[in-house]
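Engineer: Sequence first, then the predicted structure, then my questions.
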Amino acid sequence: MTPSERRSFLRVAAAALAASPWLASAAEDMSKEHDMHAMPASWKGAEQIGMLMYPGMTALDFVGPQHMLAGLVGAKVHHVAKTMSAVVSDTQLAFMPTVTLDEAPRDLDILFVPGGGDGTLAAMQDPHILAFLADRGRRAKWVSSVCTGSLLLGAAGLLKGYQATTHWATHELLTVVGAAPVQARVVRDRNRITGAGVSAGLDLGLSIVGMLRDPAYAQTMQLLAEYAPDPPYSAGTPLSAPPEVTKMVAEMFKDFNPKMRAALVSQGFYDSASKGPQQ
C-alpha cells in the first residue's frame, strides 16, 4: 500500500468508525491524527433509509442490512412500523420502531423489506403495509429486500418485470408476482436489489454500501464486522447440503408456500399452477 493509498484508507476508516456508535471515540482519535478535510465528498451522504419492521419478521433479515446501512456516514436510518410499539420477531427478539408508516419520509433513498414466515404472510395481506410499500416504493431511488421480503415487495406490485431472488425454498413464487427468478446471493435489476435467504442480508448491505460510497468504504465496513464467512458445515444451499437435509427443510415449506401462493392469487396475481386470476 502506497502512502497515498494508506492515507485514503485511514480517512475512509475514520468515516466508517464515526458511524459506529461503539467505536465513536476511536473515530474521534483518528480524525485528530489524520486530516479529514480531504475526505472525498462521495464518502458522506444524506440518504433517507426506510427499513420496514413487522411482527414475525426474521431478525437476521433485518439486523444484517441494518448494521451495514447504519454505517453510512450522513445517512438517516428509519425503523418503520405500523405503531411505535415494540415489534417482536419470529425468534422473539423485540425491535423498537423510530417512526410509523404514516410518519416515515415520503421520499426515500432506500426502501428495505425483511422476510419471514407467517409474519410475512400476514404482512402481505395487510392493506396498510401494502399501501405504504406501494407509495414509498414508487418514489424510492432503491427498493431492496432480503429473503421472502421480496415476495412482500411483489405483493405491493414492486417487482413486476424485474429480476429478483428470495429464499431458495420460495423461489418459484417470484413468478406469481411477475418477477423473473434468479439464483444468486444478491440480484440487482435497475433500482431493485434483492437478497436471498436470511444471511444474504449481510451481502446485500455491503453491496449497497459499496454502491453508495465506494469499494474501500465497503471493505472497511466488512473488516469492522469481521465478516469472513467460514461456516463449520457446507450446507448453506440445496446443492451443497446433504440430499436428506435439503429434503427435510423443503418439507417445512409444504404448507407455507401454498398459503403464500393463495394469498397472492386472492389479491389478483396470476398463477399458472393454480390458474389464478390475472392482475
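Structural biologist: The structure has been received and is ready for your questions. Numbers count the residues shown, from 1 in each chain.

Engineer: CA only for contacts and neighbour counts going forward, please
Structural biologist: Fine.

Engineer: ranges for the strands of this protein?
Structural biologist: Along the chain, counting by DSSP state E, strands occupy 48-52, 76-81, 87-88, 94-95, 99-100, 110-113, 142-146, 163-164, 180-181, 186-189, 192-195.

Engineer: Identify whichever of those lies nearest to Arg6.
Structural biologist: strand 76-81 (28.5 Å; Cα to Cα).

Engineer: Give me the angle between the closest one and strand 48-52.
Structural biologist: 20 degrees (axes from the mean of the first three to the mean of the last three Cα atoms, to 10 degrees).

Engineer: out of the strands of the chain, which comes closest to Lys32?
Structural biologist: Per Cα to Cα, nearest to Lys32 of the strands of the chain: strand 76-81, 24.8 Å.

Engineer: other SSEs contacting that closest one?
Structural biologist: strand 48-52, strand 99-100 (3 or more Cα pairs under 8 Å, 6 or more residues apart in numbering; DSSP states H and E).

Engineer: now these in JSON lines, with distance to Pro242 and mean neighbour count?
Structural biologist: Below are the helices and strands packed on strand 76-81 laid out as JSON lines (distance: least, Cα to Cα, whole Å; neighbours: other Cα atoms under 10 Å):
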{"stretch": "strand 48-52", "distance to Pro242": "35", "mean neighbour count": "24"}
{"stretch": "strand 99-100", "distance to Pro242": "43", "mean neighbour count": "18"}
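
Engineer: Leu133: which of these is closest?
Structural biologist: Of those, the one closest to Leu133 (Cα to Cα) turns out to be strand 48-52, at 8.8 Å.

Engineer: same for the closest one, what does it pack against?
Structural biologist: strand 76-81, strand 110-113.

Engineer: Just send these back as CSV, with distance to Pro242 and mean neighbour count too.
Structural biologist: Listed next are the helices and strands packed on strand 48-52 as CSV, based on distance: least, Cα to Cα, whole Å; neighbours: other Cα under 10 Å:
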stretch, distance to Pro242, mean neighbour count
strand 76-81, 38, 22
strand 110-113, 31, 26
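
Engineer: Check it against this one:
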Amino acid sequence: MLFVPGGLMGTLACMNDPDVQAFLKSRAPHSRFITSVCTDSLVLAAAGLLQGYKATSHWSVVNLLPLMGAIESHERVVQDRNRITGEGVTAGLDFGLLLAAQLRGQAAAEHIQLIIQYAPQPPFHHGDPSEISESQMAIERSHRTWMDGKTLQAAQTAARHLNL
C-alpha cells in the first residue's frame, strides 16, 4: 500500500519536491492500494497518480484536484478502483476502517471500530462547508488567503509538469 498522510505545509513541500514525486511514481505500480488522507491527495495528483480517478481532499483544496486530472468529489471517503482518498483529519478514521475492510474483511473493520469506540456524535454541526453559511465560509477562506494561493501555485506547476 502506498499511503500519503495529510498536512498542508508538508503537502506543499512534497508537491514541489521532484524526489518525492519520482518516489511515488516508482512505487505506485507495485502498490495494491494508492491512498491519501486530507490535503495529500494533491501530492498523489501532482505525481499523476489520480488522473482519471475520482478523488476527494480537504474542503480548502478539493477544487484543485481537476487541475491535475483528477475527478473532484466531495464525499468523505472515495474509492475509485485501487485509489482511496479521504477528506480531512477525521475522515481518516472512516478511511482507515474502509481500508481495514478491504484488507481483512468487514468483520475485522467492525472489530476495530468497536475497539476504538468510534461512534461519532459531534457537539456542533460546523465540520463541513455544506453545514455553514456563505458568510461564515467567506470568513474561513479569508484566514487562508496566503496558504490557498501557495497551494494553487503548486497545483498549477504540477499541471504544467503533467502537460495538462
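Structural biologist: Perfect, thanks for sending it. This structure is a prediction, so every number in the text was calculated from the model and none was measured.

Engineer: How close are the two chains, by TM-score?
Structural biologist: TM-score for the superposed chains, counting by TM-score structural alignment, normalised by the length of structure 2: 0.92, backed by 164 aligned residues with a Cα RMSD of 1.8 Å.

Engineer: on that earlier part again, out of the helices and strands packed on strand 76-81 of structure 1, which comes closest to Trp168 of structure 1?
Structural biologist: Using Cα to Cα, the nearest of these to Trp168 of structure 1 is strand 48-52, at 21.9 Å.

Engineer: thought Gln156 of structure 2 was touching Pro66?
Structural biologist: No. Counting by Cα atoms under 8 Å, Gln156 of structure 2 sits too far from Pro66 to count as a contact (10.5 Å).

Engineer: distance between the ends of stretch 187-205 of structure 1?
Structural biologist: Terminal residues of stretch 187-205 of structure 1 are spaced 12 Å apart (Cα to Cα, to the nearest Å).

Engineer: Would you mark the buried spots in that stretch?
Structural biologist: 187-188, 192-205 (16 or more other Cα atoms under 10 Å).

Engineer: re earlier: can you add distance to Leu10 of structure 1 and give the helices and strands packed on strand 48-52 of structure 1 back as TSV?
Structural biologist: Output for these, formatted as TSV (distance: least, Cα to Cα, whole Å):
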stretch	distance to Leu10 of structure 1
strand 76-81	23
strand 110-113	27
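
Engineer: Which part of structure 2 matches the longest helix along structure 1?
Structural biologist: Among the segments of structure 1 that qualify as a helix by DSSP state H, the longest is helix 3-18. Alignment of helix 3-18 of structure 1 against structure 2: no match, by TM-score structural alignment.

Engineer: same check, this time on stretch 120-134 of structure 1
Structural biologist: Counting by TM-score structural alignment, stretch 120-134 of structure 1 sits on residues 11-25 of structure 2.

Engineer: Roughly how far does Ile115 of structure 2 sit from Gln121 of structure 2?
Structural biologist: Where Gln121 of structure 2 is concerned, Ile115 of structure 2 sits at a distance of 17 Å (Cα to Cα).

Engineer: Equivalent analysis for Gln21 of structure 2, please.
Structural biologist: 38 Å.

Engineer: Export the helices and strands packed on strand 76-81 of structure 1 as a markdown table, with columns for distance to Arg6 of structure 1.
Structural biologist: Output for these, formatted as a markdown table (distance: least, Cα to Cα, whole Å):
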| stretch | distance to Arg6 of structure 1 |
| --- | --- |
| strand 48-52 | 31 |
| strand 99-100 | 40 |
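
Engineer: Any idea which of those strands gets closest to Ala155 of structure 1?
Structural biologist: Per Cα to Cα, nearest to Ala155 of structure 1 of these: strand 48-52, 14.5 Å.

Engineer: so that closest one versus strand 142-146, what angle?
Structural biologist: 30 degrees.

Engineer: now strand 48-52 of structure 1: how far from the chain's centre is it?
Structural biologist: Distance of strand 48-52 of structure 1 from the chain centroid (Cα atoms, centre = their mean, to the nearest Å) equals 10 Å.

Engineer: Where in structure 2 does it align, residue-wise?
Structural biologist: Going by TM-score structural alignment: strand 48-52 of structure 1 matches no residues.

Engineer: And Thr166 of structure 1? What does it align with in structure 2?
Structural biologist: So Thr166 of structure 1 corresponds to Ser57, using TM-score structural alignment.

Engineer: try Pro258 of structure 1
Structural biologist: Match for Pro258 of structure 1 (TM-score structural alignment): Gly149.

Engineer: Against Thr175 of structure 1, how distant is Cys147 of structure 1?
Structural biologist: 15 Å.

Engineer: rewinding a little: who's more crowded, Gln156 and Pro66 of structure 2?
Structural biologist: Pro66 (21 against 17; other Cα atoms under 10 Å).

Engineer: which residue lines up with the more buried one in structure 1?
Structural biologist: That one, Pro66 of structure 2, aligns with Thr175 by TM-score structural alignment.

Engineer: do you know how far its match is from Gly115 of structure 1?
Structural biologist: Thr175 of structure 1 is 17 Å from Gly115 of structure 1, by Cα to Cα.

Engineer: Thr166 of structure 1 now?
Structural biologist: Counting by Cα to Cα - Thr166 of structure 1 and Gly115 of structure 1 are separated by 9 Å.

Engineer: which residues do these two both contact?
Structural biologist: Val146, Cys147, Thr148, Gly149, Ser150 (Cα atoms under 8 Å, 6 or more residues apart in numbering).
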